[in-house]
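Participant: predicted model and sequence follow; I will ask about them next.
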Amino acid sequence: MEILNVGLGKNSYDILIGENFFEKFPECIGNVYDGKKLFVITDSNVDKIYKNEYGKMFKGFDYTIYVLEAGEKHKHIGIMPAIYSGMVKAGLTRKDMVVAFGGGVVGDIAGFAAASYMRGIDFVQIPTTIISQVDSSVGGKVGVDLPEGKNLVGAFHQPKLVLIDNYFLNTLTNRYFYDGFAEIVKYGCIYDKNFFEKLENIVKLSGLSETDKNYKENLRKHLMEHINGLVYRSCEIKKEVVEKDEKESNLRMILNFGHTIGHAIEQFTNYEKYSHGEAISAGMVDITKIGEKKGFTKEGEAVKIAKLLKALNLPTEIEYPKDEIAKIMKRDKKSTSDGINFVILKEIGEVEIMKIGAEEIFE
């Protein structure tokens, strides 16, 4: 097991990364919480697979399991009253703790419930997908969607602990296994060229061809041999960025690379056609192509990024009506009266935040 500490003064916490240590969760949680009551929020997919493990994961605690319907389309503000009622019925007080056990949607909802219930109670993140392990479980951004846009209601509420056990990745479908690699590629693009090249080399060293019949399965096995290191470095990069800018006033914006277009694609397709990672994958390629066209980005970077994402079974081109996407982007949290803060790649490993109009970006 490896430990990263997110140093945020009184809001500091540890990220524990390992494999098959879920039976030690009670001890880990007990190190940051001296109470007995846990309100565990999960979703229907995770609950179906792991409900027989709850007794081991939360041994010694008085725990309540609250199950959400799985999927981003259920991450809307309308579900919150029922969750709050569940917390009241469970007798949850200000001194008790929420546990988010699931992917990014569960983490966002559970974190927002913890941030807002009784004006804020503590919570722990137990992410079960790659995308939630390397991204949404770290940094304290929590929230829900409105019909008008993604994550428009939320808070900054840091967890007390993040428990990353790669045991949970074994039950992911191939689609959602590869989904998380969009965020891993993002960290290389925005912060660490060597990390990007390391991921390229890991894929190359698999010796597999994308035309192979069992390419997805065999590459997955190969990637799992390296997953702890990839997750560790991704979390380390996010931790470094969050430590410098917890509330996203400047530097932390770089974590949104590809996300402005990607979030708009998700919303335009009603969160049903593309997963988060798939939309972000196409968003990163698109914004890099736009950067090259406008002379902001070193030529050829979009091709390199697309090649790696394609090898990781992610889409690099998604057709969408630019006028509709522009309208949605105008409602993005990063939008202001004089434009949107887009994260533009200068070259792999280096980005710049530029304020550009929603329509202007596609010109």
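Facilitator: Nice, I can see it.
Participant: please make it C-alpha for all contacts and neighbour counts, starting now.
Facilitator: OK.
Participant: and the helices in the stretch 151-300 of the chain?
Facilitator: 174-179, 181-191, 193-205, 215-224, 227-244, 259-268, 276-293 (DSSP state H, counting those that start in this stretch).
Participant: got the angle for the fourth one vs helix 227-244?
Facilitator: Yep, that's helix 215-224 we're talking about. With axes from the mean of the first three to the mean of the last three C-alpha atoms, to 10 degrees defining the directions, helix 215-224 sits at 70 degrees from helix 227-244.
Participant: which residues in this structure form strands?
Facilitator: Taking DSSP state E, the strands of the chain run over residues 2-6, 13-18, 37-43, 62-68, 97-102, 122-127, 141-146, 149-156, 161-165, 335-336, 339-347, 350-356.
Participant: put this beside the first:
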Amino acid sequence: MAVIPVHLAGRSYDVHVGAALLDQAATLAKGLMRKVVVPVVADRNAHQHHGARLEASLNAAGHQAAWYFVESGEGSKSWDELQKLTGWLLAQGVERGDHVFALGGGVVGDLTGFACAILKRGCGFVQLPTTLLAQVDSSVGGKTAINTDAGKNLIGAFHQPSLVLADTDTLKTLPAREMRAGYAEVIKYGILGDFDFFEWCEANGGNVVSHDADKVEEAVARSVAAKARIVAEDERETTGVRALLNLGHTFGHALEAETGYSNALLHGEGVALGMVLAARYSARRGLLSGQDAERACNAIAASGLPSEIASLKLTCDGAKLVDHMRHDKKMDAGTLPFILLRSIGAAFLDHEVSLDDVAAFMDEQLKAN
């Protein structure tokens, strides 16, 4: 088991990565449970596969779980679900000093974290991520949010968890597609800032998505460590350092919006395509060599992730995709910064990107496929 500290002023916490952590949850979270009944917000699939293990751990320590179930999918990150969840937490008598457990993927973690951020002006929560994507990305760093008609994650708050338990055993129940989608966020850390890790991913990506236990634990631990360093340096994304974690997301979110935030394109798949587009656009701008751009694209494709827009069968044009980008929460004074690449492992924030040029580039990509 690896333990990665997230160092923040006065609010540091640990991320545990390894097998059988749900079986040890009550022990590891002992100091965070003040009452007999522990509120647990869970994805129904996560509860079906892993709820009994968590409940057994709590029961053995003299606690009981009070379950609140959330349907799978981005549709649960809504105003309506937020209202229902906060109402339930209030009915449970949750106080500011209490902790709510979140068992599931990024949807559950985002929704629960935001509910805890606003409930009585802030109560604690514990992340128990059960997907690869959540373990390496959304469960760490304190970004919580819901979606609206205007776009994804536009209503939210920074609210750090008190503990994260990334039980790698939970990944064994993931469908292959979900595992690949999560891997997109793993290789992202290599592409944006760690060439050595990118080379590790080139050599071991197939082993990660096929559930090699040692490689999975190493991938998760190294990804979390990378994110922890960035979050510690720029917790609220004010200096531009944390923004680098959005590599692939501006392009990816536009594709997600165009496909209706549906199962036609999972978030990780959108990020994968977004990184391909960021690499190719960087090459088009003369910032990145064409060879490096295609190397990054090939590494993404080798894991089984989509790497060509053709797979989406879109009927829109580049201007429509750019319209989606205009709703990006990073928009500032009418401009949208893009995370681009100078080399593999060297991402940077470019504030001088013309959206008209991006639209033309997207038209080229759509026609090329």
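Facilitator: Now that the structure is in, tell me what you want to look at. For clarity, every value in this text was computed on a predicted model and none was experimentally measured.
Participant: of the strands of the first structure, which is nearest residue 299 of the first structure?
Facilitator: strand 339-347 (8.5 Å; C-alpha to C-alpha).
Participant: what does the closest one correspond to over in the second structure?
Facilitator: The aligned range for strand 339-347 of the first structure in the second structure is 335-343, by TM-score structural alignment.
Participant: tell me how far the matching stretch lies from the chain's centre.
Facilitator: 19 Å (C-alpha atoms, centre = their mean, to the nearest Å).
Participant: how about the helices of the stretch 151-300 of the first structure in JSON lines, adding mean neighbour count and distance to residue 165 of the first structure?
Facilitator: Listed next are the helices of the stretch 151-300 of the first structure as JSON lines, based on neighbours: other C-alpha atoms under 10 Å; distance: least, C-alpha to C-alpha, whole Å:
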{"stretch": "helix 174-179", "mean neighbour count": "19", "distance to residue 165 of the first structure": "14"}
{"stretch": "helix 181-191", "mean neighbour count": "24", "distance to residue 165 of the first structure": "17"}
{"stretch": "helix 193-205", "mean neighbour count": "16", "distance to residue 165 of the first structure": "21"}
{"stretch": "helix 215-224", "mean neighbour count": "16", "distance to residue 165 of the first structure": "13"}
{"stretch": "helix 227-244", "mean neighbour count": "19", "distance to residue 165 of the first structure": "9"}
{"stretch": "helix 259-268", "mean neighbour count": "25", "distance to residue 165 of the first structure": "26"}
{"stretch": "helix 276-293", "mean neighbour count": "25", "distance to residue 165 of the first structure": "20"}
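Participant: now distance to residue 326 of the first structure too, for those, in TSV please.
Facilitator: Shown next, in TSV, are these (distance: least, C-alpha to C-alpha, whole Å):
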stretch	distance to residue 326 of the first structure
helix 174-179	24
helix 181-191	22
helix 193-205	30
helix 215-224	34
helix 227-244	28
helix 259-268	8
helix 276-293	13
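Participant: which stretch among these comes nearest residue 33 of the first structure?
Facilitator: helix 227-244 (22.3 Å).
Participant: and that closest one, what does it pack against?
Facilitator: With contacts defined as 3 or more C-alpha pairs under 8 Å, 6 or more residues apart in numbering; DSSP states H and E, the packing partners of helix 227-244 of the first structure are strand 2-6, strand 13-18, helix 181-191.
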